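1. okay, here's the prediction I keep looking at, along with the sequence it came from:
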Amino acid sequence: MAIFAPTASPQADLRLNCTATIAVPKKKKFLEGRLENCLFCKIAAGQLPAYKIYEDADILAFLDLHPIREGHALVIPKEHHVWFEDLPPALATQMTTCAQQIARAMKQVYQVERVAMFYTGIHVPHAHAHVVPMHHVHDVTSAAYLREGPDSFTTPPQIPAETMAEVAALLRRTL
């Protein structure tokens, strides 16, 4: 049974090539007027505060304000990209490398065997990777989601500001 069965198109003869650059049509309804109102663009520009873990010219890593659990971090490109599949390959690699470094720090800080890294883009239409320390095999889903189900999920509670500052400082020191 095929997991992926492409439909016929003018490009149907193309084979999957992860090194090729493929033009992907933009989803206009999410792009219109989003840059000036984008939460993550504002954080990247320093217009909104964040508990920063890592920053360079292209990417920023900071703690999620509504974490699945303590230490839950986000890695974003400073440049606005709505979908993770629209990230230039070099930028996606840079974000993944940063997430790997954060994962290593989380393993030390939280004494966990695994750290999850995933893209969702559900709440903020700006490509971002989640990096979450895993204490259990089903640990990348919040307890509220598991309890409430996918149709009635509420945002996880915020961790107190003092704790967020301590966690960000500890992860920065451990990188």
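-> Thanks, I have the structure now. Residues are numbered from 1 along each chain as shown.

2. when you work out contacts or count neighbours from here on, use the C-alpha atoms and nothing else.
-> OK.

3. and F30, what does it touch?
-> By Cα atoms under 8 Å, 6 or more residues apart in numbering, F30 lies in contact with V82, P125.

4. all strands for the chain, in order.
-> Here the chain has its strands, by DSSP state E, at 52-55, 59-63, 73-77, 114-119, 129-134.

5. give me the contacts around the third one.
-> It refers to strand 73-77. Counting by Cα under 8 Å, 6+ apart, residues outside strand 73-77 touching it are 40, 58-64, 67, 91, 95, 98-99, 126-132.

6. now do the spatially most central residue of the chain against L171, distance only.
-> Taking Cα atoms, centre = their mean, the centroid of the chain lies closest to A129, which sits 1.7 Å from it. Shown here: A129 relative to L171, a distance of 17 Å by Cα to Cα, to the nearest Å.

7. equivalent analysis for V112, please.
-> From V112 over to L171 (counting by Cα to Cα), the distance is 14 Å.

8. likewise A44?
-> For A44, the distance to L171 - Cα to Cα - is 19 Å.

9. next up, a second structure to put side by side with the first:
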Amino acid sequence: MNDTCIFCRIARSDLPTFKLFEDDLVLAFLDLHPIREGHALIISKQHYPWFEDLPEPVAARIMSTGQRLARAMKGEWGVERVAFFFTGIHVGQTHAHVVPMLHRYDVTSVRYLEDGVEEFSLPPKPEDAALAQTADRIRTQLARAD
């Protein structure tokens, strides 16, 4: 783990988060600046800065966790599609995003580039109570699937 990485600090429970799923390899939690309600992140519990550095079992666990979350999101929001993508843009640790797609443009860069290509605008952060309620909804759907 890395002492300065925010995701490592979250994985160690040094920082609060709205956990959705956790096992020995990965942790899934709500994004604090969601594209849409339910937008989740999946991180490895070990620090891997680059996607290609992920050991195959960790990469597979991130993918299978994403699939479980996608099924839960489809059940909760009634969406046809759920986006899954890896990034490492804002935090120097590989992480996956899982986003229920209410609109076909939910995950395009246009949502982030409203200020132009040289700027970045974070989506607004919902209140903690709203995030807690969203986390409960997803965990309920996950429990139904088990």
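-> Structure's in. What do you need? Predicted, not measured: the structure shown is a model, and the values here were computed from it.

10. between V112 and L171 of structure 1, which is the more surrounded one?
-> L171 (23 against 15; other Cα atoms under 10 Å).

11. doesn't K107 make contact with the more buried one?
-> No. Using Cα atoms under 8 Å, L171 of structure 1 is not in contact with K107, being 10.2 Å away.

12. got the contact list for whatever residue of structure 1 lines up with A70 of structure 2?
-> Aligned by TM-score structural alignment, A70 of structure 2 pairs with A103 of structure 1. Shown in contact with A103 of structure 1 (Cα under 8 Å, 6+ apart): V115, A116, V131, V132, P133.

13. can you map out the helices along structure 2?
-> In structure 2, helices defined by DSSP state H lie at 6-11, 56-77, 128-145, listed in chain order.

14. let's have those in a markdown table, adding distance to E114 of structure 2.
-> Output for the helices of structure 2, formatted as a markdown table (distance: least, Cα to Cα, whole Å):
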| stretch | distance to E114 of structure 2 |
| --- | --- |
| helix 6-11 | 26 |
| helix 56-77 | 26 |
| helix 128-145 | 24 |
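
15. how near is F7 of structure 2 to L102 of structure 2?
-> 27 Å.

16. who's more crowded, these two?
-> Higher neighbour count among F7 of structure 2 and L102: F7, with 26 against 15, using other Cα under 10 Å.

17. was I right to think that one contacts H90?
-> No. Distance between F7 of structure 2 and H90: 10.9 Å, which falls outside the contact criterion (Cα under 8 Å).

18. V75 of structure 1 versus the counterpart of P49 of structure 2 in structure 1, what's the distance?
-> Matched to structure 1 by TM-score structural alignment, P49 of structure 2 sits across from V82. Per Cα to Cα, V82 of structure 1 is found 14 Å from V75 of structure 1.

19. comparing the two, which residue is more hemmed in?
-> Counting neighbours by other Cα under 10 Å for V82 of structure 1 and for V75 shows that V75 has the greater number, 28 against 21.
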